[in-house]
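Asker: have a look at this fold, sequence not included:
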């Protein structure tokens, strides 16, 4: 009978998903170039408006993901069953992953609200540049709070495959058998899906109103 090791099991898994790591690597390169260009254009060339702050916020979050989350994901994929980076690295990696996803979702939703108000409520209250900056700060704080349970719930977890002990970056061992981990994931998923649904609803309402707004001559508000 073949004497397998954790490294053998990891190598088999890595060979199956190597293409995923290649795609993530390409995303890192494209994300770095694209976001640097966006930050330069909107930071130095774009006129002063609330949309500028939102785009810069999204680009900076993307850049954070490019430098941290994506490379850490490649490490996880290459060493899935023999995770080499330790519990602290696992917690930080997962925190940043949840943080970037949450904050980008919130930012995109705020952009949808801003577009909707400018098009459908052009004479009502609008988000000003000073408001936009504060909103971006609040989004960062809320996303950090939403992601903070990761530091408790995530960590290294060892179990057996084919009588071989493997170590993965998943739930912390002290929470094995508890419901905290799935509850946290479920709550986060519901929150993000609800925001995405609300955002799509706003854009749907916006597109439905575009013909009427064109006739009224207020379409220029969308780009201001």
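Answerer: Thanks, I have the structure now. Being a predicted model, the structure only gives us computed values, none of them experimental.

Asker: hey, let's count contacts and neighbours off CA atoms from now on
Answerer: Fine.

Asker: just want the most central residue of this protein.
Answerer: Geometric centre of the chain, nearest residue: residue 101, 1.7 Å, by C-alpha atoms, centre = their mean.

Asker: next up, the contacts around that one.
Answerer: If a contact means C-alpha atoms under 8 Å, 6 or more residues apart in numbering, then residue 101 has no contacts.

Asker: distance of it from residue 216?
Answerer: Counting by C-alpha to C-alpha, to the nearest Å, the gap from residue 101 to residue 216 is 38 Å.

Asker: do the same with residue 153
Answerer: 53 Å.

Asker: run the chain-centre distance for the longest helix along the chain.
Answerer: Assignment by DSSP state H gives helix 180-216 as the longest helix of the chain. Centre-to-centre, helix 180-216 and its host chain are 16 Å apart (C-alpha atoms, centre = their mean, to the nearest Å).

Asker: what's that helix packed up against?
Answerer: Judged by 3 or more C-alpha pairs under 8 Å, 6 or more residues apart in numbering; DSSP states H and E, helix 180-216 is in contact with helix 87-120.

Asker: following the helix it packs on, which helix or strand shows up next?
Answerer: Remark: after helix 87-120, the chain's next helix or strand is helix 129-147, criterion DSSP states H and E.

Asker: show me what that following helix is packed against.
Answerer: helix 50-64, helix 87-120.

Asker: these: which one's closest to residue 9?
Answerer: Residue 9 sits nearest to helix 87-120 of all these, at 20.2 Å, using C-alpha to C-alpha.

Asker: buried set for that closest one?
Answerer: 87, 90-120 (16 or more other C-alpha atoms under 10 Å).

Asker: stretch 136-148 now?
Answerer: Result for stretch 136-148 [16+ other C-alpha under 10 Å]: buried residues 136, 139-140, 142-144, 146-148.

Asker: against that first model, consider the following:
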């Protein structure tokens, strides 16, 4: 049956029957969307709590750096996105009864604005991590410059998302019914406009969206790819330096033991005479007879300053100590980088279904009713997941944050128990 025939059949239905069939189709769609609505409500609730705790922890419980400032700003954006989940839930409840054009445009504008702002913040974080790990001596982002960068990208996202006021509006959709005489009814839902005059405009902005996200993906691959290579080379250099230092330390210890044994022999030869031991001989004798292997190693490093060969060994040991000291600082940077890489992977996973549906299935579907399928609706709202899983990733990769969340929930449980006890 062609669309014109469907519209003709729908127009033949009397007004009371139209309203009855429309309400019936609407109720059926709500029932189909109940699992998705439930999931969205749960993730919105979890995301709000998680992002509030993230803002508090990274805003007041840790030392402020550019990356920490960016994580806090990302959490603020994600918190807003989680609140916007409730507008999406309302949209799923209204579904085919959506006729308010202004509300349709505003809703998608805010969704688009803050989701894209969140993506750009991840983009800035990847650049900041690249500069910290691969260009540590170069110019770095400060807390102020990182904040300004997020504000600039957010303003750009707002301007870029303003095209939703043109490309989104309530469109007609033919919904199948249980009535055998009139199997279709006409409803409305909020999506890309179906106006022929704006068809090219919609395509152009879809392409721009795809290019923007693709550019971010390319940046992620470049930055985190170079970070991985730098970490791998750093680990190789550290292992090589430790091996060289160990070999030199063993050689220095062996030389010292040889000198000690020789001194012991001299003392033994002179034992039959009445000549007293010198101070240095007494020291060598005491060391040779009482010192254990661990003390020999430490003493070898200390005494080795007397010769040029042992000076070189000492310098190598000092280099290892400096590397170890700097490693304690860089270890936290590496953990932070790995955590943000995991957040970026989560972003890629969450956005993939959306682009598959937007670029693929949505363009090739036979009817507009296919877009109202629960699976398609789930994929179109998958970017919301990115704002929910970020606090979970922080909890997995950050021991201090995990301990903080545990303390918060423990205190809440204790307070709840206290209140219940007092009421009882």
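Answerer: The structure has been received and is ready for your questions. What you see is a predicted model, and the numbers here were worked out from it, not measured in a lab.

Asker: returning to that earlier point: neighbour count winner among residue 153 and residue 216 of the first structure?
Answerer: Legend: neighbour count by other C-alpha atoms under 10 Å for residue 153 of the first structure and residue 216, higher for residue 153 (18 against 9).

Asker: residues contacting the counterpart of residue 210 of the second structure in the first structure?
Answerer: Alignment note: residue 210 of the second structure maps to residue 189 in the first structure; criterion TM-score structural alignment. By C-alpha under 8 Å, 6+ apart, the contact set of residue 189 of the first structure is empty.

Asker: count the residues that sit near residue 182 of the first structure.
Answerer: 11.

Asker: try residue 223 of the first structure
Answerer: By other C-alpha under 10 Å, 10 other residues sit near residue 223 of the first structure.

Asker: now swap in residue 204 of the first structure and tell me
Answerer: The burial count for residue 204 of the first structure: 12, using other C-alpha under 10 Å.

Asker: check the gap between it and residue 106 of the first structure for me.
Answerer: 18 Å.

Asker: over to residue 190 of the first structure?
Answerer: Counting by C-alpha to C-alpha - residue 190 of the first structure and residue 106 of the first structure are separated by 14 Å.

Asker: what range in the first structure matches stretch 35-43 of the second structure?
Answerer: Aligned using TM-score structural alignment, stretch 35-43 of the second structure spans residues 19-27 in the first structure.

Asker: go on, stretch 383-393 of the second structure?
Answerer: Under TM-score structural alignment, there's no match for stretch 383-393 of the second structure.

Asker: how far is that stretch from where the chain is centred?
Answerer: Distance, stretch centre to chain centre, for stretch 383-393 of the second structure: 8 Å (C-alpha atoms, centre = their mean).

Asker: contact partners of that stretch?
Answerer: 43-44, 46-48, 50-51, 54, 75, 78-79, 81-82, 85, 115, 339, 342-343, 346-347, 350-351, 354.

Asker: contacts only, for residue 145 of the first structure.
Answerer: Neighbours of residue 145 of the first structure in contact, by C-alpha under 8 Å, 6+ apart: none.

Asker: re the thing from before, mind checking which of the helices and strands packed on helix 129-147 of the first structure is nearest residue 10 of the first structure?
Answerer: helix 87-120 (17.3 Å).

Asker: on average, how far is that closest one from the matching bit in the second structure?
Answerer: After superposition onto the second structure, helix 87-120 of the first structure sits on average 1.0 Å from its aligned residues (mean C-alpha distance after the TM-score superposition for the first structure).

Asker: so that helix matches what in the second structure?
Answerer: With TM-score structural alignment as the criterion, helix 87-120 of the first structure aligns to 101-134.

Asker: mind checking how far stretch 57-72 of the first structure is from the chain centre?
Answerer: The mean C-alpha position of stretch 57-72 of the first structure is separated from the chain mean by 9 Å, C-alpha atoms, centre = their mean.

Asker: flag every buried residue along that stretch.
Answerer: Buried residues in stretch 57-72 of the first structure, counted by 16+ other C-alpha under 10 Å: 57-66, 68-72.

Asker: quick check: the two most widely separated of these?
Answerer: 57 and 72 (21.8 Å).

Asker: in TSV: the helices and strands packed on helix 129-147 of the first structure, plus distance to residue 220 of the first structure.
Answerer: Compiled in TSV, these are given as follows (distance: least, C-alpha to C-alpha, whole Å):
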stretch	distance to residue 220 of the first structure
helix 50-64	14
helix 87-120	9
